[in-house]
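Asks: Pasting a predicted model and its sequence here:
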Amino acid sequence: MKIYKAADYKEMSRKAANIIASQVILKPDCVLGLATGSTPIGTYERLVSLYKEGNLDFSNVKTVNLDEYKGLPRTNDQSYYYFMHENLFDKVNIDPANTNLPDGMEPDSDKECARYEELIESLGGVDLQLLGLGHNGHIGFNEPADAFDKVTHCVDLQESTIEANKRFFASADDVPKQAYTMGIGTIMRAKKVLLVVSGEDKADIVAKAFFGPVTPAVPASILQMHGDVTLVADAAALSKIPQ
């Protein structure tokens, strides 16, 4: 694992965007695995700036997103489809036909999970997977469990995740209780993994996930077993790792 320490969120975002930009430049038709949430917003802003400056071309890039809420239409401003268009897709020259997310409105979980897994395989897999890190160690919506889920699946969101997301909704009752998410095995098949983490409130889980035992109780800990992981985090998030 490579660890890059940034002074603050802005520098973390810039470093992460540079890594993604390098992937796009080296392989213009690459497959990017993308994440949502507050942490990668700065990274997407920097990628948009690089595009507008004429330094980045997304015309042949394909994307697959980690997850999507089940039962939330794409028109809902809290859907991850909406988030990606708002923060990246509508601001660069990517072909909308090359962007992919789980279909949150597909009621048949088995059907949708199989479709999405097959889609990723048909693209040749993910060249670079961007990830955030939840306070309980979740990546995507892979919550702490007794075993690592291998493929795309429908997950019941834990109360801690619902609690963390309720600030985006009118009330906790409006937060979806399920989501479609890439499995740990799907994530681990990505050729490269880029993890972005910011804030002192993530310091404990960073230390536990990357310097503690590999266990499904801390889903992100499996990344210790991946051959090409880059962690870009600010000083606050790295404050509790062993020196």
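Replies: Arrived safely.

Asks: C-alpha only now, for contacts and for neighbours.
Replies: Noted.

Asks: need the helices for the chain, in chain order.
Replies: Along the chain, counting by DSSP state H, helices occupy 9-26, 41-52, 80-87, 109-122, 159-165, 184-188, 203-211.

Asks: Quick one: closest of these to P96.
Replies: P96 lies closest to helix 80-87 among the helices of the chain, at 9.2 Å (Cα to Cα).

Asks: Return the residues in contact with E117.
Replies: Contacts for E117 (Cα atoms under 8 Å, 6 or more residues apart in numbering) come out as 151-152, 182, 186.

Asks: among those residues, which two are most distant?
Replies: Spanning the widest gap among these are T152 and T186, at 6.9 Å by Cα to Cα.

Asks: With neighbour numbers in mind, choose between these two.
Replies: Each of T152 and T186 had its neighbours counted (other Cα atoms under 10 Å), and the higher figure belongs to T152 (27 against 19).

Asks: does that one really touch M188, like I thought?
Replies: No: judged on Cα atoms under 8 Å, T152 makes no contact with M188 at a distance of 12.0 Å.

Asks: Put this next to the first one:
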Amino acid sequence: MEVIIQPDAESVARVAADVFTDYARRESATLGLATGSTPLAMYLELIRRHRDEGLSFARCRAFLLDEYVGLPRTHEQSYYRFIRDNFTSHIDIPDDDVHSPDGLADDPTAAGLAYDRAIAEAGGVDVQLLGIGTDGHIGFNEPGSSLRSRTRLKTLHPQTIADNARFFGDDESQVPHHVLTQGLGTISDAGHLLLLATGSGKADAVAATVEGPVSALCPASILQFHQHATVIVDEEAGSGLANADYYRYAFENKPAWQHI
């Protein structure tokens, strides 16, 4: 695992955008996209590079991490709509190449299996963007999730519902309580995991992910088992890391030929 500590959230976004730019420039790439507030700055930077520098995503396809159960794609808080409004409608990736779990499926179990098959048939995800919850969840794999889980129905933790209420007029009763989410096993199948975290509120979760034991109680700790995992945090989110000085030293002395 590579841990990169940046001075602020804007720097986190730029470094993360550099990673996604490298993948977009490949002959083809499958991008794993995440929602939430943390990735927004990276998406804005990628949109700027597309607009001002000609960065193209025309040869890419994308898969979302998760989707609320019961919300149509057109709902303003659906994750498909979020990604379209905040990223994919501003670049040149075809709408038909942006995929999300079917939150309206009559059989969520079958929908989860179908989503995993679709990812496999696409050749797998090359780079998977991840945020992290204050309780250490990634995707919507709440504490206690199986470390080998696949895309499936999950019930949201009350803390996650409270955290997401800001997107629903601060009304927790309006937040869907169920989601279809890629499991930790599905996420771990991606070639490269890229986790972003900013702000002091994520410091404990980041420390548990990077330096704590691998445990279902901190789902993000599964990154410790991945062969290519990158964690990019700002100073506040990295404030709980005991080995922070070494992470800074390693990044500053990274060989020029070695990509993130």
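Replies: Arrived safely. Just so we're clear, the structure is a prediction, and the values are computed from it rather than from any experiment.

Asks: check contacts around H85 of structure 1.
Replies: Per Cα under 8 Å, 6+ apart, neighbours of H85 of structure 1: K91.

Asks: For N93 of structure 1, see how far away it is.
Replies: Going from H85 of structure 1 to N93 of structure 1 by Cα to Cα, to the nearest Å gives 12 Å.

Asks: go on, P73 of structure 1?
Replies: From P73 of structure 1 over to N93 of structure 1 the distance is 24 Å, taken as Cα to Cα.

Asks: Apart from its neighbours in sequence, what residue is nearest Y81 of structure 1?
Replies: Leaving aside its sequence neighbours, Y81 of structure 1 sits nearest to R74 (Cα to Cα, 6 or more residues apart in numbering; 5.6 Å).

Asks: wait, what's in contact with that neighbour?
Replies: With Cα under 8 Å, 6+ apart, R74 of structure 1 has these contacts: 80-82, 104.

Asks: Shared with structure 2, which of these?
Replies: With both residues aligned by TM-score structural alignment, their matches' Cα atoms under 8 Å, the contacts of the contacts of R74 of structure 1 that structure 2 also has are 80-82.

Asks: ok, for the equivalent of A105 of structure 2 over in structure 1, nearest residue in space, not its chain neighbours?
Replies: Aligned against structure 1 by TM-score structural alignment, A105 of structure 2 finds its counterpart in E106. Closest residue to E106 of structure 1 apart from its sequence neighbours, by Cα to Cα, 6+ apart: E112 at 6.4 Å.

Asks: Correct me if wrong: the one you found contacts M105.
Replies: No: with contacts counted by Cα under 8 Å, E112 of structure 1 stays clear of M105, the gap being 9.5 Å.

Asks: When those two are compared, which one has more neighbours?
Replies: Between E112 of structure 1 and M105, counting by other Cα under 10 Å, E112 is the more crowded of the two (20 against 15).

Asks: quick one: which two of the contacts of R74 of structure 1 are the most distant?
Replies: Y82 and G104 (11.9 Å).

Asks: Which of the two has more residues huddled nearby?
Replies: The residue with more neighbours, out of Y82 of structure 1 and G104, is G104; 23 against 15, by other Cα under 10 Å.

Asks: who touches that one in this structure?
Replies: Contacts of G104 of structure 1 (Cα under 8 Å, 6+ apart): 68-74, 179-180.

Asks: what do you get for I232 of structure 2?
Replies: Residues counted as contacts of I232 of structure 2 (Cα under 8 Å, 6+ apart) are 3-6, 12, 15-16, 194-197.

Asks: re the thing from before, just the closest of the kept ones among the contacts of R74 of structure 1 to A233 of structure 1, please.
Replies: In terms of Cα to Cα, no member of these lies closer to A233 of structure 1 than Y80, at 23.1 Å.

Asks: The nearest residue to the closest one once chain neighbours are set aside: how many residues sit nearby?
Replies: Sequence neighbours aside, E68 is the residue nearest to Y80 of structure 1 in space, at 5.6 Å (criterion: Cα to Cα, 6+ apart). Neighbour count for E68 of structure 1, taken as other Cα under 10 Å: 28.

Asks: surely E68 of structure 1 meets E106?
Replies: No: applying Cα under 8 Å as the test, E68 of structure 1 and E106 come out as separate, 11.0 Å apart.

Asks: What about E252 of structure 2, how many residues nearby?
Replies: 10.

Asks: Can you tell me what it aligns to in structure 1?
Replies: Under TM-score structural alignment, E252 of structure 2 pairs with no residue in structure 1.

Asks: show me what contacts E252 of structure 2?
Replies: Contacts of E252 of structure 2 (Cα under 8 Å, 6+ apart): none.
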